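1. below are the sequence and a predicted model; questions follow.
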Amino acid sequence: MEIVVTGGTGLIGRHLIPRLLESGHQVTVVTRNPEKARQILDSRVILWKGLEDKKNLNHVDAVINLAGEPIADKRWTEQQKERLCQSRWSITQKLADLINASDTPPAVLISGSAAGYYGDLGEVVVTEEEPPHNEFTHKLCARWEQIASSAQSEKTRVCLLRTGVVLAPKGGILAKMVPSFRIGMGGPIGTGRQYLAWIHIDDMVNGILWLLNNDLQGPFNMVSPYPVRNEQFAHALGHALNRPAIVRIPATAIRLLMGESSVLVLGGQRALPKRLEASGFAFRWYDLEEALADVIH
């Protein structure tokens, strides 16, 4: 297949693209910085600098849209919120427009979203049917999904990736957490009772390939079947690093440090991959301690 990928140099893209190439697919990555992308990606990957010169996506078989500025890297000022939204909405709108302008459009658009779609629902078990709360993360994800879904037609199916916290070597949440845990300064955040919906990078990639190769559409919670509480996660991470995990970080300190974005770590979703499992997908990584041991070197 000829597959166009956005966000190809990000955490998920860097692991997904080698698997696509292994399977014999031709991969084109849309990037703002081809020089940097060329240093990161396999030489077989074709690079497009943006989409401005494209009129349609005829002869492209699939689009995997993973683009978006990292959501937890900066405080959520109004300007940063706008950047977070536009970095997702704009390219998704462009892709949807190109798909809709195609005579022979891609058979599938797999587009990013996040478990943050649901907002902070505490103890509620969250499946794809759960009504969301009206928080910033929901507004960001709901519009993102709405734009992607506008590409749905008889010729093109749309899958939405409501992704949890991705566990992978050299990046993501672990890149932020591991340094403090290594020196014995890690531990639960706030009450530690909030749920963390996680997924191993292998299952994330395999899940995307599953959606690529099966006739499925709609939203999918890309999370392990076993979400854990924050305190369980901290304990498991400490165990994986052979370090204590007893330095509890007060919620007030997190709110001072992160402002409104503190909801990302003080809140959470007890999300389950109901639709993915119902479709026949089999997870490799169910146990958090095993998953952490695999990705931490």
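-> That came through fine.
2. switch to C-alpha atoms for all contacts and neighbour counts from now on
-> OK.
3. pull up the gap between the residue nearest to residue 66 when sequence neighbours are not counted and residue 71, please.
-> Distance criterion Cα to Cα, 6 or more residues apart in numbering; nearest residue to residue 66, sequence neighbours excluded, is residue 7 at 4.6 Å. Relative to residue 71, residue 7 is positioned 14 Å away (Cα to Cα, to the nearest Å).
4. below is an additional structure, to be compared with the one above:
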Amino acid sequence: MKLQTYSRRCELPVDADAAFAWHEQPGAIDRLLPPWENMQVERRTGGLHTGAEVVLVNRLGPLRLRWLAEHVAYQPPRLFEDVQRRGPFAHWDHQHRFSSEAGGGASLEDHVEYAVPGGWLGQAVAGGFVRRQLDRMFAYRHETTVADLSLHQRYREKGLMRVAITGCSGLVGSELKSLLTTGGHEVRAITRRRQNEGDIEWDIAAGRIDAEQLEGLDAVVHLAGENIAAGRWNAKQKAKIRDSRIEGTRLLCQTLAGLRHKPKVLVAASATGFYGDRGDEVLTEDSPPGDNFLADVCREWEAQTDVAKQAGIRVVNLRFGMILSPKDGALKKMLLPAKLGGGRLGSGRQYWSWIGLDDAAGAIHHALMTDSLSGPVNAVAPNPMTNSEFTKVLGRVISRPTILPAPAFGL
């Protein structure tokens, strides 16, 4: 078996000890999985220590392909190494090498020895594709590592926080949990069913939450709510969308307000749907609400946090635009039609305010850490796009024509 080698190096904004410690945090592997790969951590044991294992699962339609990796070397803060015991490669040995650099920084080199299945024929057929995928994956990993280390370095004077999150298993909540834990913060999920030690149970329909477990937290992030894209907005679905937000926020905020040791900050999700459909009007946090269903929900949703404000808790209402990630949500739903040549929706003139998933998690992190921030905050990219513009950009990114518009009557 002829082995191929791949290496990629990047400069880090922290010393080797801090860089190695970041990789040891439980959320690091989740942060490093590329969002375009339908891959999740199924099981992990032992951190980075020798003998530790990680099982990754890649979902391809109804199929589940598993990758079992075992850590075989652990030399903090210089190196850790993992090898594939079962998975898609004929051979895979990955060394993560850290070196101290002048000025207090460090460098990270990912060095991989690998072989594709099928020997020389497999290499001839798939070798170039595999190489390009490795380039893409490690470019993403290094960009994420540098960005996260820089972010945590920027707020290091704030110290570590104990944070509870509703909606912790959702698209934004899971990303936020990984971001916070890699910074050393303690994260606890507020959830309907306790699955892990430290989880805090609540039941919105029953009006019940384990208030004692909320005592002494530094912060709460409230993201729970029925997915607005889960189905057509009939009367039943509208009630789910409204009640999950209004009743859940009311229960949480009334409970927080009555605690003996209240959190310093509550970051509560809202949406740019607050403003309704306003065309190309420039909107700021001071703009009045719209007059459609979603605007009414957002206005009432935010109003439920008033009781927390009156109790002395700093409250930030983040009005998110459409949150984009190929992992889930609106973008995932758009990808298949776009790959088949799908074009704009209706006229294509409707404006979309949007934000990437990483920036959405970063906005929450900033709100947690910034004592001067309170009230409504628009969490969106600087420039909104029309649906037509967005569709053209998406087509360019995935190298597909966007020539088949969806008629307005079908939407």
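-> Received the coordinates, thanks. Computed from a predicted model, the values in this text were never measured in an experiment.
5. hmm, back to that, who's in contact with the aligned residue in the second structure for the residue nearest to residue 66 of the first structure?
-> Using TM-score structural alignment, the partner of residue 7 of the first structure in the second structure is residue 167. Going by Cα atoms under 8 Å, 6 or more residues apart in numbering, residue 167 of the second structure touches 173, 189-191, 222-225.
6. just the buried ones from those?
-> When the contacts of residue 167 of the second structure are checked for burial by 16 or more other Cα atoms under 10 Å, the buried set is 173, 189-191, 222-225.
7. how about these, which pair is most distant?
-> 189 and 225 (14.5 Å; Cα to Cα).
8. all helices for the stretch 51-200 of the second structure, in order.
-> Along the stretch 51-200 of the second structure, the stretches classed as helices by DSSP state H, counting those that start in this stretch are 119-154, 171-182.
9. what range in the first structure does the longest strand along the second structure sit on?
-> If you go by DSSP state E, the second structure has its longest strand at strand 63-75. Per TM-score structural alignment, strand 63-75 of the second structure has no counterpart in the first structure.
10. what is that strand packed up against?
-> With contacts taken as 3 or more Cα pairs under 8 Å, 6 or more residues apart in numbering; DSSP states H and E, strand 63-75 of the second structure sits against strand 53-60, strand 79-86.
11. okay, these in CSV with mean neighbour count and distance to residue 325 of the second structure next?
-> Converted to CSV, these look like this (neighbours: other Cα atoms under 10 Å; distance: least, Cα to Cα, whole Å):
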stretch, mean neighbour count, distance to residue 325 of the second structure
strand 53-60, 18, 17
strand 79-86, 20, 28
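12. of all these, which one comes closest to residue 399 of the second structure?
-> strand 53-60 (21.4 Å).
13. from the contact counts, what lies against the closest one?
-> Using 3+ Cα pairs under 8 Å, 6+ apart, strand 53-60 of the second structure is in contact with strand 39-45, strand 63-75.
14. so where is the first one in the first structure?
-> On the basis of TM-score structural alignment, strand 39-45 of the second structure is assigned to no residues in the first structure.
15. neighbouring contacts of that strand?
-> Identification of contacts with strand 39-45 of the second structure by Cα under 8 Å, 6+ apart yields 30, 33, 52-59.
16. nearest to residue 378 of the second structure, out of those: which one, please.
-> Residue 378 of the second structure lies nearest to residue 30 out of these, by Cα to Cα, at 26.8 Å.
17. so which residues of the stretch 201-350 of the second structure form helices?
-> So, for the stretch 201-350 of the second structure - with DSSP H, counting those that start in this stretch - the helices run 235-257, 293-303, 306-310, 329-339.
18. give me the angle between the first one and helix 293-303.
-> Note on geometry: by axes from the mean of the first three to the mean of the last three Cα atoms, to 10 degrees, helix 235-257 of the second structure and helix 293-303 are set 10 degrees apart in direction.
19. which positions in helix 235-257 of the second structure come out as buried?
-> Across helix 235-257 of the second structure, burial judged by 16+ other Cα under 10 Å covers 237-238, 240-257.
20. what do you get for the last one?
-> Applying a neighbour-count criterion of 16+ other Cα under 10 Å, the buried positions in helix 329-339 of the second structure are 329, 331, 335, 338-339.
21. the shortest one now?
-> Judged by neighbour count using 16+ other Cα under 10 Å, the buried positions of helix 306-310 of the second structure are 306-309.
22. any idea which of these is closest to residue 91 of the second structure?
-> Nearest to residue 91 of the second structure, judged by Cα to Cα, of the buried residues of helix 306-310 of the second structure is residue 308 at 55.2 Å.
23. who's in contact with the closest one?
-> Contacts for residue 308 of the second structure (Cα under 8 Å, 6+ apart) come out as 253-254, 256-257, 314-315.
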